[in-house]
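I'd like to go over a predicted model; first the sequence, then the structure.
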Amino acid sequence: MDYRTLGNSGASVSELTLGTMTFGAEADETTSHQMLDAFVAAGGTLVDTADVYSAGVSEEIIGRWLASHPTEAAQVVLATKGRFPMGEGPNDVGLSRRHLATALDASLSRLGVEHVDLYQMHAWDAFTPIDETLRFLDDAITAGKIGYYGFSNYLGWQLTKAVARAQALGYAPPVTLQPQYNLLVRDIEHEIVPASLDAGIGLLPWSPLAGGWLSGKYRRDEAPTGATRLGEDPKRGMEAWEARNGDERTWSAIEAVASVADAHGASSSQVALAWLLRQPAVTSVILGARTVAQLDDNLGASDLAKQLSDDELARLDASSSPRVDDYPYGTAGVAQRDRKLTGGR
């Protein structure tokens, strides 16, 4: 396992992250602890959770593992999130100082720790002034409750505004952003990736296998069955499945992934993950396994990422390039004018 700095911080983290949304839901506590054991044994350090994952159960499962593995726990870089409701009250949601103070303390209690390395705002809050949120996070760093902070599911302008306000106010800067990013969801390359590169923000992509599509489990025009998330729960996201099934770009990407996988004797999942590891601004890719076997397979992406050739990366890129037909991204005339003004650069 290779290691990278956590965005613009000095902390080092593994290039693969153990995501724990399945803990307490699709994975029971025994399986969850086995995945933590396997991840750490493979050199993994970054463990990501959130207060709303299984209504706090995910954090509790991690907390019990940390307490029973003090040596391994010392190497874990622990990340959690707050923003969404954990209660019925009017202040039990959002990014206000009122809610975040309660949410962070509750997360620390469930995790059984006094400090988390990375505290992330789970989504933008249009009702709370960004200065209030940033002041709370800066205070939480000063109080020793968090080491760094980041965001999740922010748009490009939201990320840039937060970075600029933190700088203007003299607060600690954000270090990471968690976006959905995979070979089938690449629109963040228009705005969010450039904004992250500009600010030195490290990306922690979630859903790197596009809900299982890039694992090679699904077949064109065949409704999912069997041991897949959609197969076990057909009502879950079938409308989205039908839209993706009808998109030729989906099958172009899946076929390209399978071709590269065959050439390396690897799984499709490993190829999709390895592609992400080679993308600009990516710090660590979040693995969302349900079983130890799935996790073990996904961990193989670390070595494969070093083996992918430039030609293979180009084939994967071409199979799934984000659409740029519409304004403002498809403004070929503007691009031509820019090249003339800059001497062809």
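Thanks, I have the structure now. Numbering: from 1, shown residues only.

make it CA atoms for all contacts and neighbour counts henceforth
Will do.

tally of neighbours for V334?
Using other Cα atoms under 10 Å, V334 has 12 other residues around it.

Next, the contact list for the nearest residue to A253 once chain neighbours are set aside, please.
Spatially, and ignoring its direct neighbours in sequence, A253 is nearest to S319 (4.9 Å; Cα to Cα, 6 or more residues apart in numbering). Taking Cα atoms under 8 Å, 6 or more residues apart in numbering as the contact definition, S319 lies against 249, 252-253, 256.

So which residues of the chain form strands?
3-5, 12-14, 16-19, 46-48, 77-82, 116-121, 146-152, 176-178, 202-203, 285-287 (DSSP state E).

before we move on, the earlier item: among the contacts of S319, which ones are buried?
249, 253, 256 (16 or more other Cα atoms under 10 Å).

Pasting the second one now:
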Amino acid sequence: MYLSDEELRSLTEKMLGWLRPGGYLFFRESCNHQSGDCKRTFNPTHYRSSANYSHLMTTTLWEESEGAEKQVFGFDIVLNKIVQTYIKMKNNQNQVCWLLEKVGRDTSCQEGFRTFQQFLDNQQYTRNGILRYEKMFGAGYVSTGGPSTTKEFVDLLNLKPGMKVLDVGCGIGGGNFYMAKAFGVEVLGLDLSANMVDIAIERAMEEKLPSVHFEVADATKREFPEGSFDVVYSRDTILHIDDKLALFKRFHSWLKPGGQVLITDYCCGEKPWTPQFHGYVKQRGYILYTPPQYGKFLQQAGFSNVRAEDRTAQFMQVIQTELERAAAMKDEFIKEFSEEDYLAIVNGWSDKLKRCNTGDQRWGLFHATRN
């Protein structure tokens, strides 16, 4: 693209004005997969990272007036992915496409961010934040237990070569690479955080696994034909989603007959919660349920053989192990990040243990099948 950031914002405003509410914008651009922009040393093309495009397009606003009322609109990402035909035909992994939807904006939303994705990428999952999580969980992972719990839970699925797996909330791709290498399956990883997917794509280029793909996508809006996957897999992600029943119905539709869903997620104990836990849940924007409630949602969505287990004891043991590993690599961690980062991680992990000890925070494992 030859447009500057200011020109791109101006064009985005115009396109928001041209579209009706609920309308879609599709576009494709050449990107680089670095954390910053490429320098224009040989031609006037402005190469941006995929995350940079996403930020520019979703932070631009358009105001419309109808009588005395004013409404603010912006773009939400429905889909953001590398164009696979360019990889197959030209070995080019830099062609990226977006599908954006024009939606109304609540300018008073969480922490002052205009979209939930902005909240994730600018507060909870900054690039530095993701990498320090990875330091704790293990290379390629940003979910509880890293490779050890991944191996344990994936073994429940009895994966076979050629199966198709959808990973909702894929993070930076460690579980995807593991499943593809160990079992010969095809994996599509979705995550709403552009920062997560940018790192996953960087790692995918190193791994050179043609059976693993990543998208920035909203699982509550993304569409797949019925029966597209053998497995829907999700680790510690659905806590962000309000209408879990509606999402589980989507999972059920996307699975082939006999397909499986496997989820781990943050859960909660029975109310009343402590004031501290109320504050934590509100600050993070989580929507939490007890493990039995979670299992009921899966049953209501049409799943059978529903297994809903409270794995909080395992969660606490894993956290303790990770804290011990952090203490052992303290100097290395501080050298790679900072002492402030180290303390933030250690205090955060310690707080998880406290919340579990009070009974407020729980961790669940959920496994079910589609008939």
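Received, thanks. Every value quoted in this text rests on a predicted model; they were computed, and no experiment measured them.

Any idea what the TM-score comes out to?
The TM-score (TM-score structural alignment, normalised by the length of structure 1) is 0.33; 175 aligned residues with a Cα RMSD of 5.9 Å.

returning to that earlier point: present the strands of structure 1 as a markdown table; the columns should include distance to V193 of structure 1.
Putting these into a markdown table (distance: least, Cα to Cα, whole Å) gives the following:
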| stretch | distance to V193 of structure 1 |
| --- | --- |
| strand 3-5 | 17 |
| strand 12-14 | 20 |
| strand 16-19 | 19 |
| strand 46-48 | 21 |
| strand 77-82 | 21 |
| strand 116-121 | 18 |
| strand 146-152 | 13 |
| strand 176-178 | 10 |
| strand 202-203 | 8 |
| strand 285-287 | 15 |
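
Out of those, which is closest to T102 of structure 1?
Closest of the strands of structure 1 to T102 of structure 1 is strand 77-82, at 9.6 Å (criterion: Cα to Cα).

so what does the closest one touch, helix or strand wise?
strand 46-48, helix 97-111, strand 116-121 (3 or more Cα pairs under 8 Å, 6 or more residues apart in numbering; DSSP states H and E).

now, among the buried ones among the contacts of S319 of structure 1, which is nearest to I61 of structure 1?
For those, the nearest to I61 of structure 1 is A253 (36.0 Å; Cα to Cα).

For I345 of structure 2, give me its contacts.
Per Cα under 8 Å, 6+ apart, neighbours of I345 of structure 2: 132-133.

cutoff 6 Å now
For I345 of structure 2, the contact set (Cα atoms under 6 Å, 6 or more residues apart in numbering) is empty.

can you tell me how far it sits from I130 of structure 2?
Distance of I345 of structure 2 to I130 of structure 2, given as Cα to Cα, to the nearest Å: 11 Å.

do Q293 of structure 2 as well
For Q293 of structure 2, the distance to I130 of structure 2 - Cα to Cα - is 30 Å.

Which one's more surrounded, these two?
I130 (19 against 14).

Looking at the buried ones among the contacts of S319 of structure 1, which is nearest I141 of structure 1?
A253 (42.1 Å).

Buried residues, stretch 58-68 of structure 1. List them.
Neighbour counts using 16+ other Cα under 10 Å place 58-63, 65-66 of stretch 58-68 of structure 1 among the buried residues.

Could you do stretch 70-79 of structure 2 as well?
By neighbour count with 16+ other Cα under 10 Å, stretch 70-79 of structure 2 contains the buried residues 73-79.

And for it, what's in contact with it?
Contacts of stretch 70-79 of structure 2 (Cα under 6 Å, 6+ apart): 58, 61-64, 98-105, 216-218.

Now for these: which two are most distant?
E64 and V216 (28.2 Å).

Grab the nearest non-local neighbour of V261 of structure 2.
With Cα to Cα, 6+ apart, the residue lying closest to V261 of structure 2 is V232, at 4.7 Å.
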